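> Generate a structure from the sequence data that follows.
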Amino acid sequence: MTLNAYYNRFNPDKEYEKSLFLAGRGLQSAELNETQEYALSKLKGIGDAIFRDGDVITGSNCIIDRETGKVTLESGKIYLRGAVRKVEKEEFIIPLSTIVRIGVYYLESTITELEDENLRDPAVGTRNYQEVGAARLKVSTIWGYQAEGLSPRFSEGEFYPIYNIENGVLIEHSQPPQANIVTTALARYDKEANGSYVVNGLEVMFLQKEEGEGGKKIFVINEGKAHVDGYEIELPHSIRVSFDEDPDIKSVESEPHTFQPNSQRVMELKVNDFPISEIKKVDITVQKTITITHGSYSGAIDPIPDSAVLEIIQIKQGNVIYENSIDYKLNAGNVDWSLPGKEPAPGSSYQITYRCRTHVSPEDISEEGCKVRGAVDNSLVLIDYTWKMPRYDLITIDSKGAVRRIKGIAHPWRPSMPKAPSGQLLLCYIHQTWKNGEKEGVKIVNNAIHAVPMNELEAMKKGINDLYALVAQERLRNDANSREPTTKKGVFVDSFFDDDMRDQGISQSAAIVNKELILPIDVTIADIDGGEKTYLLPYEL
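A predicted model of the protein is given here:
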């Protein structure tokens, strides 16, 4: 609603600090409005230095029912446009097959005495009683959502996203904020000192592949905590993420094979590269026997109904067998009777047996090949197909909790490993073989960088020291073995860990303390006998 008599000249670019009211001059309504704007502008500047629009201060938890898509948003307080604003509890249904952003709509409206009678002057007994006064600016915050491919729930107001939901799964969101300046300083220090790392959890597992052609692959990321570019992200529960199955396809043309059938005259053809994406063509050599009618004159050329004829095996009419290159010849896929030999009578029929190339439909197609029938034994079979090349992909997470897949470069036998972009923490790499029977062709290696606790560092330090000691002993042993036989005879290295290297037939007289050989100590053992007799150390009076 537009107010005709409302004036506000506040302009932050003029850098006015405050209004200076002078005696004897009239008070302007614009000056009162500007005074409010001065205070609100300063308050907003302080708030924006600490919070961001959409930061959750208290409450406002989001609960999702993954079966029905019902979302329950609790009441709470959210920072918006320079102030902490209250938002009431809300419930609605969201789509589960797309990306949804849940947030609040910020709406402003003007209220006058026409909408609220209580805005009239309540001072009884004054000249201004029940007269109109200032209007009010009302701010409303309402829960809502925006989804890809769907029109917004509200057509008015500004939308501030708070939660991201992918396929019905709530993605990690920030905890109630701290002072941004302090947080930024700590994040910069952590990033420069330690980089990005996993504190605990966040293991990735392959769950399943969706049914149907082109079904997505679903992965599970366990709950855990990590620091990405110095900022802490935490998944309070496991989440599911899905990615398209989009292998890189390579074409193979005229791959040769030899037809070697089984007892049912069927060959199980296995291609060189698999898994197969699509078989384009199978070209084989077949042998046919058909009846042809000779031309109407001697020396005529009789066409053969098939193309790509390789050779003529036999031409026979009754008991007469005609000889190749004497009676006839194969000419451009036709029977040429122009040679000076025997020839069937014009208009008569004869039988011809020949071999030609033809395309057949493969049977029982699998990821490794197909079945082929009808070809000539030991003949050439050519197959055109496409196959899925292996590839390494990465799964990463950024400082906002968004999970991404980074595709590598596919190669027939040596795919390259991609690198995680700046600002993203590597969780695992996926070896995409696309083969069935190998957990749907997915091999996962969790190789994220983990923070090492101090107790593990101390154990590692102790292990390194032990390793140095073992290496030193090995060097002594090698040095002894490398000497001349006359000088090293009877020489060996004893680490003094136990008695396995000493002569068990000789009494142990060496003084070994803490795995070290030391000089012997002359001692006298006194048996106290339960205190019945007093013993004194040697002394002189």
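
> rest of the way, CA atoms for contacts and neighbours
Fine.

> So residue 40 lies in a helix, does it not?
Yes - counting by DSSP: H, G, I helix; E, B strand; the rest coil, residue 40 is located in a helix.

> Kindly tell me how buried it is, as a neighbour count.
13 (other Cα atoms under 10 Å).

> Same check on residue 308?
Neighbours of residue 308 using other Cα under 10 Å come to 13.

> residues touching it, list them.
333, 356-358 (Cα atoms under 8 Å, 6 or more residues apart in numbering).

> Please produce CSV containing those residues, extended by neighbour count, secondary structure and distance to residue 99.
What follows is these, written out as CSV (neighbours: other Cα atoms under 10 Å; DSSP: H, G, I helix; E, B strand; the rest coil; distance: Cα to Cα, whole Å):
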residue, neighbour count, secondary structure, distance to residue 99
333, 19, coil, 62
356, 18, strand, 57
357, 18, strand, 53
358, 15, strand, 50
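
> Can you convert the residues you listed into JSON lines and add a column each for distance to residue 367?
Below are those laid out as JSON lines (distance: Cα to Cα, whole Å):
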{"residue": "333", "distance to residue 367": "37"}
{"residue": "356", "distance to residue 367": "29"}
{"residue": "357", "distance to residue 367": "26"}
{"residue": "358", "distance to residue 367": "24"}
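
> Excluding chain neighbours, what is closest to the residue nearest in space to the middle of the chain?
The C-alpha lying nearest the average C-alpha coordinate of the chain belongs to residue 395 (Cα atoms, centre = their mean; 2.9 Å). Distance criterion Cα to Cα, 6 or more residues apart in numbering; nearest residue to residue 395, sequence neighbours excluded, is residue 405 at 4.6 Å.

> Alongside the first, I'd like the structure of this one:
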Amino acid sequence: MTVYNKFDAKDGYVSVDYHADRILQSRELNDEQAMQQHALRRIADGIFSDGDLIEGARCAMSAATGMATMEAGSIYIAGRIHDVVAALVAVPVLGTQYVGVYLETTTVTAVDDPGLYNPAVEGEGQQQPGADRTRMVARWGLAGSQVLPGDFFPVWTIEDGVVKPREALSTNNPITVAIKDYDIASTGGGNYVVDGMTVLMHDDDQDGNQIYTVKAGEAHVGGIPVFRPADRTVVYAAVPNTMQVLSEPHAASGEALQTVTFDRFPVLKPATVRVQRKKTQQVNRGPVLGGADQLNENSVVKINSIKLGGITYYEPADFKLTAGQVDWSPSGAEPATGNLYTVEFEFISIEPVLNQTPTTFQIANPVNGTVHYVDYEFAMRRYDRLVMDDQGVYSVIKGVPATWQPVPPDVPGGQLLLATIYQSWMQETRRLVLDSWRMVPMQTIANYSNRMDDIELDLAELRLATDVNGRYSGLKKGYFADPMRDDSMRDQGLEQTAQILDGALQLYEDFGAHLLDDGKTSYSMGFDIVTGLRQAAYSRSMAINPSIGVGQLPASVILAPPIDRWEVPGVRQYPKGVKFHYNPIWNPGQTVAGSVQAEFEKTFDKSLVDTSDIYLREIDVGVTLTGFDPLEPVKSATFDGQPVAFKNAQGQTPSANAQGVVEGSFKVPKGITVGTKRVRIEGDNGSYGEASYTGSATLKLQLYYLYSGNFITAGVGIETVNYVL
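Got it, this is the predicted structure:
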């Protein structure tokens, strides 16, 4: 059995023209199909790219469990839109991983599918094999796993357990490119925030890294839409640029402990100071007459006094200071050899400062009136900018430091500015400036226009009043400009014969009503009642609402968290072994552990695993309801049909606020089996709201396996697999 298909796009053939007098060839039918598929794929490839999301097919990653929940949907691959079913994919939470579709292409014959035998009973070919079929099956998988057959096409990128955002269609197709170019031209760059994307600043972590949170939202970067469905924390290891200051002078004020402010700050490293101090020392007179005695401090500035008992020696008649020594070479008096005399002197001490802060330090016991010099390094201020690219990746652009007035750095093309960080290097003065470009709704712009009109009107009236009061204040005393909003500026002592209405002065006309006769008797002209409109017959009637489905709509309920996933401690025994064929030669990358997990999922019997001791975790669940009547109290709350205590932050049964919003929390009851449960909250006025809560536990099961292969020795072993309840 041979299949002929000779189509080659280089030949330029676009159709097959059949002749009535010639035999129809199977090759011609195959070529015709290939021509049509080639023409359709060239058109489709101009609009879509491999891996483009057509419908659904979203990815939700749980870094705690290492499982990616892949939604069912449609994806464009290899010239066709393929449907893919939902699946769970195990993804490592470290590094960059790619989750996509393995596209398996097989040929199905009548042997594989009996439905391909000829069903016609009229001809000689009854129950004969017909044409084969080409089947394509798309399955979710992790790049490089090699567990699934077929060619791999990446769809989602996961970095360190976080799914990178992506748009539904490729940014390279003509439609998207045209929209992107229009967005860039109409907005002056195409970089702006549509919704959310606000930035919050937190305290630094224990390692000194700066922590920022970018809220969920949507933005356009270079005309490309970027959607971030969840908040993201940005950890920035900011390092300051420092400058050294040498010998900064400060005058001493007294000799007590005093606080000094650095001229430049903040100072983040220990500083040193050169300070002049006083000291008293007992010195032993040397054996050489007129010689010198050493003092025990370097950098001696001056000797204040020398005494021996009741004798006082004076400078320069008796001694002088030479190289940090008491020099007795002058011809005056001096102590006898071996006598101890008292020297009071001043010297320069180099030492660390006391009680240093980023802006001040303290110094103790300096000589009054002297100057001490401090050496330090201070961190220079700068502006850093938090930005996001068209792939939703956050980064920080480091600015140029300056001593006093730093300048924010420019934002390069392809980056959206989210916030500017003023780095003062002190937690209390560092600030975050939310200076991102944001889309302004048309209603807001219209409100701005109305406000400007009101301001211009008020300004015109103010100018009129100022002009009148300025030009005629002396000539026409008592005259002023009346804006004619009300009667407050009119002379209440005079009778007013006009009225102010709608901002204008109008003549007043008095209207009065007068009763006829006694005011009790009614009068009318004579009349006869005649039929003007009559409905003499009718067909039938029906109820407007036959289902009697009346009542108010249910309230919207948001649970925090709505899903609780955890791993059950320990490993349990699975009593049933598995068998599989292990052949890594023909399937590169195949592993025993992966094969055991795959075979287990095919043959798993949940009745063999005892899960009677596994229940939902008793955690607190926050609840926010929207849609209750204003101030309506909560009457009851149930979880899976069991009553629960629904309390607010003060531990009381909550009531709705003026907008009908109720906030509170409850604890998951004890002894509830895992799965999806219903939460229902009812109010005193009949309002109610319902939501689903899902609890999912992962079990570690140990099982025995037996494998065989073509070119390897068969073997047995024990492996641990995952089972999600």
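
> Would you map the helices across structure 1?
Assigned by DSSP state H, the helices in structure 1 fall at 29-50, 180-194, 454-481, 485-488.

> isn't the residue nearest to residue 395 of structure 1 right up against residue 392?
No - the pair residue 405 of structure 1 / residue 392 is not scored as a contact, 10.5 Å apart, by Cα atoms under 8 Å.

> For those two, work out which one has more neighbours and name it.
Neighbours were counted for residue 405 of structure 1 and for residue 392 using other Cα under 10 Å; residue 392 has more, 23 against 19.

> For residue 273 of structure 1, which of the helices of structure 1 is the nearest?
helix 180-194 (43.7 Å; Cα to Cα).

> Enumerate the positions of that closest one that are buried.
183, 187-188, 190-191 (16 or more other Cα atoms under 10 Å).

> What of stretch 497-517 of structure 1?
Result for stretch 497-517 of structure 1 [16+ other Cα under 10 Å]: no buried residues.

> how far is it from where the chain is centred?
59 Å (Cα atoms, centre = their mean, to the nearest Å).

> List of residues touching it?
With Cα under 8 Å, 6+ apart as the criterion, stretch 497-517 of structure 1 contacts 494-496, 518-521.

> How far does it stretch from one end to the other?
11 Å (Cα to Cα, to the nearest Å).

> Kindly report the same for stretch 382-397 of structure 1.
Stretch 382-397 of structure 1: ends 46 Å apart by Cα to Cα.

> again, but for stretch 509-526 of structure 1
Termini of stretch 509-526 of structure 1 sit 20 Å apart (Cα to Cα).

> Residues touching the longest strand seen in structure 1, excluding its own?
Determined from DSSP state E, the single longest strand within structure 1 is strand 276-293. Residues from elsewhere that reach strand 276-293 of structure 1 (Cα under 8 Å, 6+ apart): 249, 302, 304, 347-362, 366-369, 374-376, 379-388.

> contacting residues for the residue lying farthest from the centre of structure 2?
Using Cα atoms, centre = their mean, the residue of structure 2 lying farthest from its centre is residue 331. It sits 85.2 Å away. By Cα under 8 Å, 6+ apart, the contact set of residue 331 of structure 2 is 317-318.

> what do you get for residue 494 of structure 1?
residue 501 are the contacts of residue 494 of structure 1 under Cα under 8 Å, 6+ apart.

> And it, what's its match in structure 2?
By TM-score structural alignment, residue 494 of structure 1 lines up with residue 482 in structure 2.

> do residue 242 of structure 1 as well
Match for residue 242 of structure 1 (TM-score structural alignment): residue 235.

> burial count for the residue nearest to its match when sequence neighbours are not counted?
In this structure, residue 235 of structure 2 finds its nearest non-sequential neighbour in residue 211, 4.9 Å apart by Cα to Cα, 6+ apart. Number of residues near residue 211 of structure 2 (other Cα under 10 Å) recorded here: 16.

> just residue 621 of structure 2 next, same as before
Using other Cα under 10 Å: residue 621 of structure 2 sits among 18 other residues.

> that older thread, and the contacts of strand 276-293 of structure 1, which are buried?
If we count by 16+ other Cα under 10 Å, the contacts of strand 276-293 of structure 1 have these buried: 249, 302, 304, 349-352, 354-357, 362, 367-369, 375-376, 380-388.

> quick one: which of those sit in strands?
Reading strands off those with DSSP E, I get 249, 302, 349-352, 354-357, 369, 380-388.

> gap between residue 460 of structure 2 and residue 487 of structure 2?
Counting by Cα to Cα, the gap from residue 460 of structure 2 to residue 487 of structure 2 is 20 Å.

> ditto for residue 513 of structure 2
From residue 513 of structure 2 to residue 487 of structure 2 the distance is 26 Å (Cα to Cα).

> do residue 46 of structure 2 as well
Taking Cα to Cα, one finds residue 46 of structure 2 at 72 Å from residue 487 of structure 2.

> In the stretch 101-250 of structure 1, mark out all the strands, start to finish.
For the stretch 101-250 of structure 1, strands defined by DSSP state E, counting those that start in this stretch occupy the ranges 136-147, 158-166, 169-170, 197-201, 204-209, 217-221, 224-228, 231-235, 239-243, 248-258.

> got the angle between the longest one and strand 158-166?
In other words, strand 136-147 of structure 1. Relative orientation of strand 136-147 of structure 1 and strand 158-166, computed by axes from the mean of the first three to the mean of the last three Cα atoms, to 10 degrees: 30 degrees.

> and strand 136-147 of structure 1, which residues are buried?
Quick answer for strand 136-147 of structure 1 (16+ other Cα under 10 Å): 141-147.

> Please produce CSV containing the residues you listed, extended by distance to residue 172 of structure 1.
Below are the buried residues of strand 136-147 of structure 1 laid out as CSV (distance: Cα to Cα, whole Å):
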residue, distance to residue 172 of structure 1
141, 23
142, 22
143, 19
144, 19
145, 17
146, 18
147, 18
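
> Fine by me, we can end here.
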